[in-house]
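Participant: I would like the atomic coordinates for the input below:
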Amino acid sequence: MSDDDRSDAKKGTVITTNVDETATPEARRSERVPLQLVVREMIEDQPRQCLSLDASEDGIYLSRLAGQRGAPHDQMRRDVQLELEIPGHDEVIWARGEVMYDRFDAYFHGSGVRLADMASTHRRILRDYIAQQRVRRLSAALQRARARRDPAGPN
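Facilitator: Predicted structure coming up:
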């Protein structure tokens, strides 16, 4: 990221840097769901705490305060080691991720990360948790739709 780009980001302009030009929402294998998890990210042996904003079985979007990391991922694809804590599970999920793109604004640095490698048991835990969140969100949306259609409720 150039000094001009950093200046634009400080002014509130959103800057996106693609590490992989094919990294677009259309290229995703599975739909992401809103999911806020505390994630520990290790880059070049430096730990950083992030918050996930959404996730799927194959990828996750991480957000952290701007300036929390020294070097952005815009020079080349970067591998990151991730530790995810899934509510209701004692085991910490470990995964190797590949940063596909970075997004900067005045306050936050976000990264789209493809989950490249993880133990099959960890992938199953993540997949099941995301499926539960999808069902929970769809059930809530269905209840809201029914309530709008029949404001008097069940008789």
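Participant: Please count neighbours and contacts with C-alpha atoms only from this point.
Facilitator: Noted.
Participant: Quickly find the element holding Glu98.
Facilitator: strand 93-104 (DSSP states H and E).
Participant: One more: Asp117?
Facilitator: Applying DSSP H and E, one finds Asp117 within strand 108-118.
Participant: Go through the following helix or strand past that strand and flag the buried ones.
Facilitator: With elements assigned by DSSP H and E, the helix or strand that comes after strand 108-118 is helix 120-149. Using 16 or more other Cα atoms under 10 Å as the burial criterion, the residues of helix 120-149 that qualify are His122, Arg123, Ile125, Leu126, Arg127, Tyr129, Ile130, Arg134.
Participant: that older thread, now do the strand holding Glu98 and strand 108-118, the angle between them.
Facilitator: Relative orientation of strand 93-104 versus strand 108-118 (axes from the mean of the first three to the mean of the last three Cα atoms, to 10 degrees): 150 degrees.
Participant: which ones are touching Gly110?
Facilitator: Each residue near Gly110 by Cα atoms under 8 Å, 6 or more residues apart in numbering is listed here: Tyr61, Leu62, Ser63, Arg64, Asp102, Arg103, Phe104.
Participant: Next, the structure of the following sequence, for comparison with the previous one:
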Amino acid sequence: MSPSPVQIDLVDEVFLAVDPAVVSTAVHDPAWWRALWPDLELTVFQDRGAEGLRFTVTGALVGTSEIWLEPWGDGAVAHVFLRADATHRGRPAEARRLRPRAATRWARRRSLHTKRQLNVLKDVLEAGRAPGEPAVAPPPQPTASTGPT
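Facilitator: Predicted coordinates for the structure are as follows:
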């Protein structure tokens, strides 16, 4: 039985209790992309500004990727998508077939690494914020007045 093509289809997300503009700045940094997927060459084909980035992917995998930022509550949810096939060594744009077990190992290893990097981003951006505290201090509330004293 010959191996069938198996696509890596990774989806992950993390909530960051940080101003969405700060999250956007962080994910627009190419150094973060390299930490996220060091064996992939990501080329931006759509910069969506505060909503994130879309990439073409070559290297160990060939396909597409997206980092989508969604404002949520007092922070943002960073959604990460990777849809790609394994490539031939030395041919970073040519897909190759993986056996199902190999594809499962690739996807699991990549999924765990992605989750670790999302949590590193969360730890760095939320540094100094105690759990349960809002991402941004609420505006001062007017104090109740009982009239002139």
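Participant: Drop the TM-score for these two in here.
Facilitator: TM-score for the superposed pair, counting by TM-score structural alignment, normalised by the length of the second structure: 0.30. Supporting figures: 63 aligned residues with a Cα RMSD of 4.3 Å.
Participant: that older thread, now, among the buried residues of helix 120-149 of the first structure, which is nearest to Ala9 of the first structure?
Facilitator: Within those, proximity to Ala9 of the first structure (Cα to Cα) peaks at Ile130, which comes in at 32.2 Å.
Participant: is it true that that closest one touches Val33?
Facilitator: Yes. Between Ile130 of the first structure and Val33 there is a contact under Cα atoms under 8 Å: 7.3 Å.
Participant: what about Ala102 of the second structure, how many neighbours?
Facilitator: Counted by other Cα atoms under 10 Å, the residues lying close to Ala102 of the second structure total 12.
Participant: what do you get for the one 10 residues further on?
Facilitator: The criterion is other Cα under 10 Å. On that basis, Leu112 of the second structure has 12 neighbouring residues.
Participant: which ones are touching it?
Facilitator: Leu112 of the second structure touches nothing, counting by Cα under 8 Å, 6+ apart.
Participant: What of the one 5 residues further on?
Facilitator: By Cα under 8 Å, 6+ apart, Gln117 of the second structure lies in contact with Ala35, Leu36.
Participant: my guess is it is in a strand, correct?
Facilitator: No. In this structure, Gln117 of the second structure is helix, not part of a strand, as judged by DSSP: H, G, I helix; E, B strand; the rest coil.
Participant: Counting by contacts, list what the strand or helix carrying Gln46 of the second structure packs against.
Facilitator: Per DSSP H and E: Gln46 of the second structure is located in strand 40-47. Counting contacts by 3 or more Cα pairs under 8 Å, 6 or more residues apart in numbering; DSSP states H and E, strand 40-47 of the second structure packs against strand 52-59.
Participant: quick one, strands of the second structure?
Facilitator: With DSSP state E as the criterion, the second structure has strands at 8-16, 40-47, 52-59, 61-72, 75-88, 91-95.
Participant: can I get these in CSV with mean neighbour count and distance to Leu118 of the second structure?
Facilitator: Output for the strands of the second structure, formatted as CSV (neighbours: other Cα atoms under 10 Å; distance: least, Cα to Cα, whole Å):
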stretch, mean neighbour count, distance to Leu118 of the second structure
strand 8-16, 17, 7
strand 40-47, 15, 17
strand 52-59, 20, 15
strand 61-72, 21, 11
strand 75-88, 20, 8
strand 91-95, 17, 25
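Participant: Thank you, goodbye.
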